[in-house]
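Engineer: my questions concern the predicted model and sequence given below.
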Amino acid sequence: MDIHPTLIAQIKKHLSEFAQHDPGALALWQSISHHYYSMERDKRLTEHAFEVSEKEYQELLNDLRRENDLKQQSISKIKAVTLALDANSSTEHREGEDLLDVIQFLERQIVKTKILEEELLQAKEIAESSSKAKSNFLSVMSHEIRTPLNAIIGFIHLMSTEPSLPTQEDYIKAINISSQNLLNLVNDILDFSEIEEGKIEFLYSKINIRTLIHEIKLANTFRANERENRITVMLDEELPTYVLGDEVRLSQILNNLISNAIKFTHRGHIRIEIHKFAEGENHQQIQFVVKDTGVGIAPESKTLIFERFTQANSEIDRQYGGSGLGLSIVKKLLELQGKDISVESEPDKGSTFTFYMDFGKCPEEEITLSPNEDRSSQHLAGVKILLVEDVYINSVMAKTMLKNWKAEVDLAENGQIAIEMCLQKNYDVILMDLQMPVMDGITATTKIREFDPHIPIIALTASSSYETQNDIKACGMDDFIAKPFNPYVLFETIKKRVMRVV
């Protein structure tokens, strides 16, 4: 018989020997023992349940503590972020605040941010409007200034091709030099904004390096003589006759460097050196050096001189004047072509500016003139040209120049008349001004392209902005010449387009 040990002990303690072994009581003892075992099992189960509950409670408590710690850390980090967003927001935080308070604060910050975004958007729109207004103003100024300059420079060229008295020749040269200096200054001022923004587009054409340097030297000789300076040029014998590059921008760089050297040199020497530096399959690299024996530059001012509107020191500004744009424009134009400029200088011993530029090789079929050939002997005999120009003095000048080259020239005063004339007569080339009454050159070109997609149309415009150049390409024009134009560039451009048509 399996009697619970506790029950056996109680029976032995409280009952007689006879009662312990009484067969009639055996069933009672077994029943009571069964309850003892049940109670013991229930007790163990209860104790186990309490142990499990305590463990789960401790685990749950630890989880809650970790979650609370994480919550506090999150609140602290969110506070740190809000403080980083707004240093003044610290006054809005309180010790012991919960996540809901921080979220409400963030909501207020989001509202503030949205208001700020709207204000920034408005400011951006105002800035863009201002930039557009500035661009339009510069475009108008470019047209208004370059248009009369175009007539001045053009008529000077015409006068120089006609017989004149020796004294008149000197006057013509002086006027030409002065007009070129004025043009360079105008180019610097009007181009500066677009140069800074990197909106300059380089227009590549055939350049005769020797002829270009000769013309640049001639343009600067008069001013050099005024300061009793001497200009010499040293050209590498291995220089190619022609290269492909942007003649206008190269001239702008060299003129600024030479003009700067003349300004800071008195009774001295300016030397221009040009060397062939390297050659590839399709390009040639040329080194340009401009040396002077002028006042020189202090070491601490070498970087300062390339800043806009800045001179090496205030004394130079008062003594020599100048806009302070020249060297800045030189550096910007070179940087836009992936190049740089270096300077070596000592006070009172002069300065040397050096830069390198890559040029394309000029195909043999593009070479129409030899280095020593007189350009004035060239002609456009038999070439039918439609000149579209509304400014009378410019039309007279351009028409005279073209007729001197033996071209056949008709004049249209605006784009509408040009369209009507193109419908009535076949032309070899159209020279199209852009800003005209009744119909502008862009609109006229677009309409002409609808019935004649092949005739060469060359833009002649006093506005050379980036936007204008994009408009010229978009409307279907073939080429672009900025006013005031170099007569030889005009001749070569027409000749090139006529040869392609033929």
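Structural biologist: Perfect, I can see it now.
Engineer: when you work out contacts or count neighbours from here on, use the C-alpha atoms and nothing else.
Structural biologist: Will do.
Engineer: skipping adjacent residues, who's closest to the residue nearest in space to the middle of the chain in space?
Structural biologist: For the chain, residue 198 is the residue whose C-alpha lies nearest the centre (CA atoms, centre = their mean; 3.2 Å). Counting by CA to CA, 6 or more residues apart in numbering, residue 198 lies nearest to residue 336, which is 6.7 Å off, once chain neighbours are set aside.
Engineer: my guess is that neighbour meets residue 199, correct?
Structural biologist: No - using CA atoms under 8 Å, residue 336 is not in contact with residue 199; the gap is 9.2 Å.
Engineer: so who does residue 347 touch?
Structural biologist: 295-298 (CA atoms under 8 Å, 6 or more residues apart in numbering).
Engineer: okay, one more to line up with it:
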Amino acid sequence: MALSKRPRRSRRPKKPPLKKRKTSAAAGRPRKAARVASKTAAPGIVETALATFAHEVRTPLTGILAISDLLATSDLDERERRWVDTIKAGAEHLASLATLFVDAARGGRSGYGVRQDFFDLRALAHSVGDSLAGRATAKGLQSRVEISEKLPAFVTGDPVRLRAALENLIDNATKFTEEGAVALTVRPASEAKGKVAVAFAVSDSGIGLTLKEIKRLFRPFSQANVKIAARFGGAGLGLSSVKQLARAMGGDIVVAPRRGGGAVFTLTVQLTRAEVAPDDSGPGDDHLQAHARGLRVLSVEDNPFGRVVLNAVLTELGHHAEFVSRGEDALERITQGGFDAILMDMVLPGIDGIEAIRRIRALGPPFGSAAIIGVSGRGDDEAAARAAGADAFLVKPVSPRALAIALLEVTRRAAGAT
């Protein structure tokens, strides 16, 4: 019986053992430091990029909103007024999106920088109601707005982020409603020790939500229903940011199915009731124009579109405007005298608005004592602007009314100081 031969193993040449590269602890530190630096730098880069984006977006949006406000005071027929309302509602929504995206980028690092500004709560509620009505009309929907007479007039809080949160809810209500109606109800929920909780309820007769979808609704970058999201659009960022904003403002947001179909989103925030002196209680448009005519205003604005819009608004308010694009040019022009107020944008070529304000104040009286209003798309710039010497600060998009009030107040204070 023949023995079966074992198969020969092919002899492969042995590879020389790989030499281990000796790396000292010091040699490994640069790579480790680079990795750590990249991780820590990335959020800052993203935040800076989004802040720049917000500034660039808000500049034209400020113009769109300002021109819309001016058109709304013109002699328009009903159809033209609906067009203006639609344009304004869209611009307001884009402005709110810019705020939400910047806040979302900062949320993981520094949280939401909620401000405590004096504002007219009733005016904000009516403005949001107008936005809802404008969007509903553009889509062929019915709308209903109910604002309680018990709502306090003046409060302190964060009107920019509150408006952004409400615009997001209104956008969702109209987006997911193909027929029927959308509604806004605003009422005080509770009050204690000068604090008032205000509830904003946005309801619709749209597609509605299941309990499973409600659980997913407030997760970042998550849609309640993927198929519906593909149909109606949306990044899923808004409601997550709205919930964080609500909690940062001492409240929350809840959602419930609406009887008869649709959903009701109720946003609650804590605000501080503000006491207003009789002389400052809600100046009307006639009061503003009567007491703030004829100012010479120097606007430091490098964006050509922003210049055109500001010139139109200031002229409509009865002021005379001159424009320069650089902080250095502003210093030279101010020393020639004759200006009652200066509008200083924060983002400029050359020296920025903060440094320009600082150098203006260093001129001393009379040139360095002019009233200065800082203007920026970032609310975080206010503290630095005021520290440099600004008398007031406006966050873009700036309405003609807000600009008129700011000019009236700063020039009144400047006159009283002289």
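Structural biologist: Cool, the structure landed. Because the structure is a prediction, the values reported are computed rather than measured.
Engineer: tally of neighbours for the residue opposite the residue nearest to residue 198 of the first structure in the second structure once aligned?
Structural biologist: Under the alignment (TM-score structural alignment), residue 336 of the first structure pairs with residue 248 in the second structure. Counted with other CA atoms under 10 Å, the burial measure for residue 248 of the second structure works out to 16 neighbours.
Engineer: any idea how far residue 248 of the second structure lies from residue 242 of the second structure?
Structural biologist: Distance, residue 248 of the second structure to residue 242 of the second structure, using CA to CA, to the nearest Å: 10 Å.
Engineer: which stretches of the stretch 201-350 of the first structure form strands?
Structural biologist: In the stretch 201-350 of the first structure, the segments counted as strands under DSSP state E, counting those that start in this stretch are 205-208, 230-235, 242-245, 269-279, 283-292, 341-346, 350-361.
Engineer: could the ones you listed be laid out in a markdown table, adding mean neighbour count?
Structural biologist: Shown next, in a markdown table, are those (neighbours: other CA atoms under 10 Å):
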| stretch | mean neighbour count |
| --- | --- |
| strand 205-208 | 20 |
| strand 230-235 | 14 |
| strand 242-245 | 22 |
| strand 269-279 | 18 |
| strand 283-292 | 19 |
| strand 341-346 | 16 |
| strand 350-361 | 19 |
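Engineer: returning to what we had before: just the buried residues out of the contacts of residue 347 of the first structure, in ChimeraX syntax.
Structural biologist: Selecting just the buried residues from these in ChimeraX takes one command, with 16 or more other CA atoms under 10 Å as the test:
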select :295,296,297
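Engineer: out of the contacts of residue 347 of the first structure, which one sits closest to residue 276 of the first structure?
Structural biologist: residue 296 (27.0 Å; CA to CA).
Engineer: show me what the closest one aligns to in the second structure.
Structural biologist: Going residue by residue (TM-score structural alignment), residue 296 of the first structure aligns to residue 208.
Engineer: ok, now which ones touch that match?
Structural biologist: Contacts of residue 208 of the second structure (CA under 8 Å, 6+ apart): 257-258, 261-263.
Engineer: and residue 387 of the first structure, which of the three is it?
Structural biologist: Under DSSP: H, G, I helix; E, B strand; the rest coil, residue 387 of the first structure falls in the strand class.
Engineer: what's the counterpart of it in the second structure?
Structural biologist: Taking TM-score structural alignment, residue 387 of the first structure has residue 299 as its aligned residue in the second structure.
Engineer: circling back to that earlier point, ok, the residue nearest to residue 198 of the first structure to residue 485 of the first structure distance?
Structural biologist: 23 Å.
Engineer: what of residue 421 of the first structure?
Structural biologist: Distance from residue 421 of the first structure to residue 485 of the first structure, by CA to CA: 25 Å.
Engineer: between these two, which is the more surrounded one?
Structural biologist: residue 485 (19 against 16).
Engineer: does that one sit in a helix, a strand or a coil?
Structural biologist: coil.
Engineer: do I have it right that it meets residue 152?
Structural biologist: No - Residue 485 of the first structure lies out of contact with residue 152 (CA under 8 Å); the separation is 10.9 Å.
Engineer: residue 358 of the second structure is in contact with residue 388, isn't it?
Structural biologist: Yes - between residue 358 of the second structure and residue 388 there is a contact under CA under 8 Å: 4.9 Å.
Engineer: now do the same for residue 447 of the first structure: its match in the second structure.
Structural biologist: Checking TM-score structural alignment: residue 447 of the first structure goes with residue 359.
Engineer: with residue 134 of the first structure instead?
Structural biologist: Using TM-score structural alignment, residue 134 of the first structure pairs with residue 46 in the second structure.
Engineer: what's the burial count for its match?
Structural biologist: Quick note: residue 46 of the second structure (other CA under 10 Å) scores 14 neighbours.
Engineer: separation between it and residue 164 of the second structure?
Structural biologist: 21 Å.
Engineer: and the helix or strand hosting residue 142 of the first structure, what does it pack against?
Structural biologist: Residue 142 of the first structure belongs to helix 99-160 when assigned by DSSP states H and E. Contact partners of helix 99-160 of the first structure among helices and strands, from 3 or more CA pairs under 8 Å, 6 or more residues apart in numbering; DSSP states H and E: helix 23-85, helix 166-196, helix 392-404.
Engineer: could you dump those helices to JSON lines with distance to residue 465 of the first structure and mean neighbour count?
Structural biologist: Below are these laid out as JSON lines (distance: least, CA to CA, whole Å; neighbours: other CA atoms under 10 Å):
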{"stretch": "helix 23-85", "distance to residue 465 of the first structure": "41", "mean neighbour count": "13"}
{"stretch": "helix 166-196", "distance to residue 465 of the first structure": "7", "mean neighbour count": "16"}
{"stretch": "helix 392-404", "distance to residue 465 of the first structure": "21", "mean neighbour count": "18"}
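Engineer: and these: which comes nearest residue 112 of the first structure?
Structural biologist: Of all these, it is helix 23-85 that lies closest to residue 112 of the first structure, at 10.9 Å by CA to CA.
Engineer: how about residue 228 of the second structure, what's its match in the first structure?
Structural biologist: Match for residue 228 of the second structure (TM-score structural alignment): residue 316.
Engineer: show me what contacts residue 73 of the first structure?
Structural biologist: Residue 73 of the first structure neighbours (CA under 8 Å, 6+ apart): none.
Engineer: what's the counterpart of it in the second structure?
Structural biologist: Checking with TM-score structural alignment, residue 73 of the first structure has no match.
Engineer: ok, residue 257 of the first structure next?
Structural biologist: That one, residue 257 of the first structure, aligns with residue 169 by TM-score structural alignment.
Engineer: please look at its match and residue 202 and confirm they touch.
Structural biologist: Yes - using CA under 8 Å, residue 169 of the second structure is in contact with residue 202, at 6.7 Å.
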